[in-house]
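1. 3D model of this:
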Amino acid sequence: MAVVTIHDHELDSDIHNLYDVVIYSKQVKTLLTTCPSMVSSWISDVEKIHRRRLSRLIVGLDVEWRPSFSRYQNPVATLQICVGHRCLIFQLIHADSIPASLSDFLANANYSFVGVGIGADIEKLAEDHGLTVRNAVDLGDLAAREYDDPGMKNRGLKDLARIVRGMEIEKPKRITMGRWDNRWLTCEQVQYACVDAFVSFEIGKKLITGA
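-> Below is the predicted model of the structure:
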């Protein structure tokens, strides 16, 4: 099983914090925030870093919300996006507003947003927060074509990570089913959210570019 570690920078701020999540020796710089302007800065930084490949940018995407045990579904609490070794966890549920930069980023047709079961995630993002993801790509569908195996469409992230990337990851039920609407997420939640987005990015990069 992969050794995943997290370092909490413990910033003196009530709107953001920084973490270093190490996954298979790869350090992913992770920003957790409720602040729209910090989201805009993160997007700007990522687009500058990857300016030479903006015509074909790959973005790992995932969302989390507090589970409901009734017909009512709680709204999306967090949006996670990852490009390379940088991850953003935006606490939508506690944000005063959604920056136009994020709407524009998600609506960019040149960017491929990859995830497992991403169709349901982007539908919920649109319903709960009015965010539209223009070019969503389901990793199960990609893998089914790449491996010529229709059964891959039904594989979860854990299986795809192992098959495509040789990465063993954990998805503890107690975290999956946790309080994602809390104002302060735990280190375990931040690590979980980062791993999902980063691994989605890594799988997408392999299936789309072969790298």
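2. alpha carbons only for contacts and neighbour counts from here, please
-> Fine.
3. for the protein, which segments are assigned as strands?
-> All strands of the chain, identified by DSSP state E, fall at 4-8, 16-23, 26-33, 58-65, 76-83, 86-90, 112-115, 136-138.
4. figure out which of those is closest to V195.
-> strand 16-23 (7.4 Å; Cα to Cα).
5. who are the packing partners of the closest one?
-> The contact analysis (3 or more Cα pairs under 8 Å, 6 or more residues apart in numbering; DSSP states H and E) places strand 16-23 against strand 4-8, strand 26-33, helix 187-209.
6. still on that earlier bit, deepest of the strands of the chain, which one?
-> Neighbour counts averaged per stretch over those are highest for strand 112-115, at a mean of 28; criterion: mean count of other Cα atoms under 10 Å.
7. who's in contact with that one?
-> Taking contacts as Cα atoms under 8 Å, 6 or more residues apart in numbering, the residues outside strand 112-115 that touch it are 56-62, 133, 135-139, 197, 200-201, 204.
8. another sequence for comparison is provided below:
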Amino acid sequence: MNRCLLPLRLLRRLSSGFDAVYSIKESILIRLDQPIQQKEALKKFLACRDVVFAGVHVKEDIKILEDLGLQLKNATDLSELAASVLGKPQVGSYGARKLASHLGVLQLEPIRSPTCLSFAEWGSVQSAIGIECATIDAYAAYKIGKKLLEI
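-> Down below sits the predicted model:
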């Protein structure tokens, strides 16, 4: 079989050796417990053409992943896509929550905690807040992408 693993099978396979694997509808959020270079299954997963790595303002994240040796075959910056599809360049500057609200797919409060803005300290006591913020933003990105595909 030359196709990528189905998300459910992949989640089971990836979950060993990872600190946490979260599934949100058709989205997967992975928190690593080791350096990313040691994750062969993750490398194969992200290199699959059938997997879309999508998010709001993800160009920097994509560059970091590529610098770490991960090849992303199918990456999409939803902020740029929204600006193009809607013909409104200003929405390209919106964050995930504001863009989701603008599109009417979710009504979310703005980020109030500085922990949401940086995930460098995910091992700290505040990691639950960081995970919650990342999960909300991942779900917002899922809803944004789904809405943009309908337009």
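9. tm score of chain vs chain?
-> Here the superposed chains carry a TM-score of 0.71, computed using TM-score structural alignment, normalised by the length of the second structure; 138 aligned residues with a Cα RMSD of 3.3 Å.
10. let's have the helices and strands packed on strand 16-23 of the first structure in CSV, adding distance to L106 of the first structure.
-> Output for these, formatted as CSV (distance: least, Cα to Cα, whole Å):
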stretch, distance to L106 of the first structure
strand 4-8, 27
strand 26-33, 18
helix 187-209, 15
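11. of all those, which lies closest to S103 of the first structure?
-> strand 26-33 (16.5 Å).
12. and the closest one, which stretch of the second structure?
-> With the alignment judged by TM-score structural alignment, no segment of the second structure is matched to strand 26-33 of the first structure.
13. which helices and strands does that strand pack with?
-> strand 16-23, strand 86-90, helix 187-209.
14. output the ones you listed as CSV; include the columns distance to D104 of the first structure.
-> Shown next, in CSV, are those (distance: least, Cα to Cα, whole Å):
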stretch, distance to D104 of the first structure
strand 16-23, 22
strand 86-90, 15
helix 187-209, 19
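15. and the ones you listed: which comes nearest V46 of the first structure?
-> Relative to V46 of the first structure, the nearest member of these by Cα to Cα is strand 86-90, separated by 7.7 Å.
16. count of neighbours near the residue mapped onto K98 of the second structure from the first structure?
-> Under the alignment (TM-score structural alignment), K98 of the second structure pairs with D159 of the first structure. Burial measure for D159 of the first structure: 16 neighbouring residues, criterion other Cα atoms under 10 Å.
17. quick check: D159 of the first structure vs G166 of the first structure, distance?
-> The gap separating D159 of the first structure from G166 of the first structure is 9 Å, by Cα to Cα, to the nearest Å.
18. ok, now I58 of the first structure?
-> Separation of I58 of the first structure from G166 of the first structure (Cα to Cα) stands at 20 Å.
19. A211 of the first structure too?
-> Distance from A211 of the first structure to G166 of the first structure, by Cα to Cα: 13 Å.
20. contacts only, for the residue of the first structure most remote from its centre.
-> Centroid-distance maximum for the first structure: D148 at 26.4 Å, with Cα atoms, centre = their mean. Listed by Cα under 8 Å, 6+ apart, the contact set of D148 of the first structure is empty.
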